[in-house]
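*Asks:* Okay, sequence plus prediction incoming.
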Amino acid sequence: MTNKRARMPVALGQRIRKRRLQMAMTLQALSRACGVSVSYLSQVERDNAVPTLGTLAEIAAALDVGIDHFIATPRQVDSVTRAEERRRFSVAGNSVVYERIGADFAAHELSCFLLNVPPSYRSETVRHSGEEIVFVLEGEILHMVDGQSFLLRAGDSMHYLGQQPHSYSNPGDAPARMLWTGKMAHPATPTILGPAPAGGLQATGSGSGPSDGALA
C-alpha cells in the first residue's frame, strides 16, 4: 500500500520568483497579468504569505506554467484514482493538507482536491477568474464570499464565481474535510479583474446561509 503521509512542504516563494525572473517580468507586470496585487505577490515571493490553489493557478498561468511547476503535487494521468494510491501534499507555510482527485491528462480544464483543514485555520481573501464548488465532507467550514459569511456543515455545498472576494476558515475544534473543484478561466490577454459581478453565488444544504459571525 502506498504511504499516504503528507509530503514535505516546498519553497514556494523562491520558485515563483525564479520563474518570474526567467521570464524577465517585474512584480508589476506579473500583477497585471494575474490580477494579484504587487504587495501580496511580494509577500508570497518572500514566503510571508501562502496563496490558495486558486490564486496559485492564476500566478502560474501568468508565468506560463502549471501549478505543478511550483509544488510537488502527485501526478495522476489515469481516469481512475484508487483510494489507497492517492497521496497527500502540502504547501510551505500552509497547514492544510491536499489530496489530488483529478487526473492530469492533456487539455483538462477542471482541478479537484480534497482539503484537510485543521482547527482555527484561516485562508487569505482572494479574487480570481473562473469558478469554484466546495462540498463539506466532515466538520464545519466558514466561507466568506463577497462580504457574506456562510457556515457549511457536512453535506453542505457552495458554488460561486472566483471574481467574488472569498476566503474560508475552520471555526471548530475538530479537523474539517472538504472537496474543492474549480475551473480557472484564463483570457488570451490577461487583465486585472474588476469589481465582483452581481449574483453568481449559490449555497445549498441545511447548514448554509448568511451568518452574523465573522471569520474566527
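*Replies:* Good, I have the coordinates. Residues are numbered from 1 along each chain as shown.

*Asks:* Only C-alpha atoms from now on, for both contacts and neighbour counts.
*Replies:* Fine.

*Asks:* in which helix or strand would I find the closest residue to S157 other than its chain neighbours?
*Replies:* Counting by C-alpha to C-alpha, 6 or more residues apart in numbering, F135 is the residue found nearest to S157 once chain neighbours are left out, at 4.2 Å. Element membership of F135 [criterion: DSSP states H and E] is strand 131-138.

*Asks:* I'd like to know which elements that strand is packed against.
*Replies:* With contacts taken as 3 or more C-alpha pairs under 8 Å, 6 or more residues apart in numbering; DSSP states H and E, strand 131-138 sits against strand 148-153, strand 157-161, strand 176-183.

*Asks:* Who are the packing partners of the second one?
*Replies:* This points to strand 157-161. The contact analysis (3+ C-alpha pairs under 8 Å, 6+ apart) places strand 157-161 against strand 131-138, strand 201-204.

*Asks:* Output the ones you listed in TSV, with distance to A57 and mean neighbour count appended to each entry.
*Replies:* Compiled in TSV, those are given as follows (distance: least, C-alpha to C-alpha, whole Å; neighbours: other C-alpha atoms under 10 Å):
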stretch	distance to A57	mean neighbour count
strand 131-138	12	20
strand 201-204	21	15
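
*Asks:* re the thing from before, so which of the helices and strands packed on strand 131-138 comes closest to L30?
*Replies:* Between L30 and these, the shortest separation by C-alpha to C-alpha is 20.8 Å, and it involves strand 176-183.

*Asks:* related to what we said a few turns ago, could you export the helices and strands packed on strand 157-161 as a markdown table, including distance to Q43?
*Replies:* Below are these laid out as a markdown table (distance: least, C-alpha to C-alpha, whole Å):
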| stretch | distance to Q43 |
| --- | --- |
| strand 131-138 | 25 |
| strand 201-204 | 29 |
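
*Asks:* picking that back up, doesn't W180 make contact with the residue nearest to S157?
*Replies:* Yes. Contact status for F135 versus W180: in contact at 6.7 Å, counting by C-alpha atoms under 8 Å.

*Asks:* Give me the number of neighbouring residues for R15.
*Replies:* The number of residues packed near R15 is 15, by other C-alpha atoms under 10 Å.

*Asks:* also this one, for the comparison:
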Amino acid sequence: MTSSRVPPGADLTTDNSRDDAANEATALLGQSVARLRRSSNQTLTAVAAQAGLSPAYMSQMESGAANPTVRTLAHIAAALGVAPADLLRGDAAAPPAGAPFPPRFCPAPLLAAQADYRGIWDLTADGAVQLSLRLLRADCGDHAEAVRHDGEEVALVLAGQCRIRVGTTVHTLRTGDSCHYSAADAHQITDPSDDLLMLIVLTSQE
C-alpha cells in the first residue's frame, strides 16, 4: 500500500478557495430566491408548502445555510413561477447597498392571530439588501437548531415567550423582551409558547 504525500511547495489553499467560492454561490442563490419570493408577494411559509419543503429549510436556504439539490431548486422555481435558471442569477439584478427602493406596507398577517397556527412571514421590502425582517408565529424556523452566520440579529418578542441561546448564554424572552447579538456566535431559539409572536431583524449577510 502506498501512502499519500503532499509534494513540496504544493498549494494547500486550493480546497479553501473552492469552499469559499461554493459558499459565495450558495449565499447568492439564497439572496436570489428571497428576492424573487418577495417580488411575487409570497410568504416564506407559502413557498415552502408549494415546494414540498419545511419553512425551516426555506429559511436556511435563503440565508445561505443550506445547499439545495437541483430537484429542490426546480420545485422552488415552480412555486415562484419562474424558470430554475432564474434562481441562479445571484445578485446581478439587485440594487447596490444603499440604493433607494419602494416602501412595503405590510399589515400584520391575520393568521398570526390564530391560536393554532404556526408560520413565518417575510416583511422585507423588495430591493432591500441590508436588512431582513421576519415575523415568527410559534415557529422558530431554522433557528430551532444552533446556527451562525455573518451580520447581527435582534429578536423581539411581541407575545408569548421562548428561550434563546447565544454562545453559552441562555435566557428566557417574554413579551416585550428583546435580544441584540452577533450572528457569528452560535445562536438558537427554542421552547416557543403556542402564542409566541416574534420579530427577527437581521442585517445583511454579505
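*Replies:* That came through fine. Nothing here was measured: the structure is a model prediction, and the numbers come from that model.

*Asks:* Please state their TM-score.
*Replies:* Put the two chains on top of each other and the TM-score (TM-score structural alignment, normalised by the length of structure 2) is 0.49; 132 aligned residues with a C-alpha RMSD of 4.4 Å.

*Asks:* picking up where we left off before, quick check: which helices or strands does the following helix or strand past the strand holding F135 of structure 1 pack against?
*Replies:* Using DSSP H and E, the helix or strand that follows strand 131-138 of structure 1 in sequence is strand 140-145. In terms of contacts (3+ C-alpha pairs under 8 Å, 6+ apart), strand 140-145 of structure 1 is packed against strand 148-153, strand 166-169.

*Asks:* what comes up buried for the first one?
*Replies:* Buried residues in strand 148-153 of structure 1, counted by 16 or more other C-alpha atoms under 10 Å: 149-153.

*Asks:* Now distance to A176 of structure 1 too, for those, in JSON lines please.
*Replies:* Below are the buried residues of strand 148-153 of structure 1 laid out as JSON lines (distance: C-alpha to C-alpha, whole Å):
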{"residue": "S149", "distance to A176 of structure 1": "17"}
{"residue": "F150", "distance to A176 of structure 1": "15"}
{"residue": "L151", "distance to A176 of structure 1": "12"}
{"residue": "L152", "distance to A176 of structure 1": "11"}
{"residue": "R153", "distance to A176 of structure 1": "9"}
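
*Asks:* about what we covered before: quick one: closest of the helices and strands packed on strand 131-138 of structure 1 to L12 of structure 1.
*Replies:* Counting by C-alpha to C-alpha, L12 of structure 1 lies closest to strand 176-183 out of those; the figure is 21.0 Å.

*Asks:* before we move on, what SS does Y181 of structure 2 have?
*Replies:* Counting by DSSP: H, G, I helix; E, B strand; the rest coil, the backbone at Y181 of structure 2 sits in strand.

*Asks:* which residues sit in contact with it?
*Replies:* Each residue near Y181 of structure 2 by C-alpha atoms under 8 Å, 6 or more residues apart in numbering is listed here: 152-154, 166.

*Asks:* Turn those into TSV, columns for neighbour count and secondary structure.
*Replies:* Shown next, in TSV, are those (neighbours: other C-alpha atoms under 10 Å; DSSP: H, G, I helix; E, B strand; the rest coil):
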residue	neighbour count	secondary structure
E152	17	strand
E153	21	strand
V154	17	strand
V166	21	strand
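
*Asks:* List just the nearest of those to R38 of structure 2.
*Replies:* Nearest to R38 of structure 2, judged by C-alpha to C-alpha, of these is E153 at 20.2 Å.

*Asks:* doesn't H180 make contact with the closest one?
*Replies:* Yes. Contact criterion C-alpha under 8 Å: E153 of structure 2 and H180 qualify, at 5.8 Å.

*Asks:* ok so, going back, adding distance to L27 of structure 1 as columns, could you present the helices and strands packed on strand 140-145 of structure 1 in JSON lines?
*Replies:* Shown next, in JSON lines, are those (distance: least, C-alpha to C-alpha, whole Å):
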{"stretch": "strand 148-153", "distance to L27 of structure 1": "31"}
{"stretch": "strand 166-169", "distance to L27 of structure 1": "23"}
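
*Asks:* any idea how far A25 of structure 2 is from R18 of structure 2?
*Replies:* For R18 of structure 2, the distance to A25 of structure 2 equals 11 Å [C-alpha to C-alpha, to the nearest Å].

*Asks:* ok, those two, which is more surrounded?
*Replies:* Set R18 of structure 2 next to A25 and count neighbours by other C-alpha under 10 Å: A25 wins out with 17 against 11.

*Asks:* What strand or helix carries that one?
*Replies:* Taking DSSP H and E as the definition, one finds A25 of structure 2 inside helix 14-39.

*Asks:* elements contacting that helix?
*Replies:* For helix 14-39 of structure 2, the elements it packs on are helix 55-62, judged by 3+ C-alpha pairs under 8 Å, 6+ apart.

*Asks:* The helix it packs on to helix 14-39, inter-axis angle?
*Replies:* 120 degrees (axes from the mean of the first three to the mean of the last three C-alpha atoms, to 10 degrees).

*Asks:* Any buried residues in helix 55-62 of structure 2, and which?
*Replies:* For helix 55-62 of structure 2, a neighbour-count test (16+ other C-alpha under 10 Å) marks 55-62 as buried.

*Asks:* Dump the residues you listed into a markdown table; add distance to I200 of structure 2 as well.
*Replies:* Below are these laid out as a markdown table (distance: C-alpha to C-alpha, whole Å):
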| residue | distance to I200 of structure 2 |
| --- | --- |
| P55 | 15 |
| A56 | 14 |
| Y57 | 17 |
| M58 | 16 |
| S59 | 12 |
| Q60 | 14 |
| M61 | 17 |
| E62 | 15 |
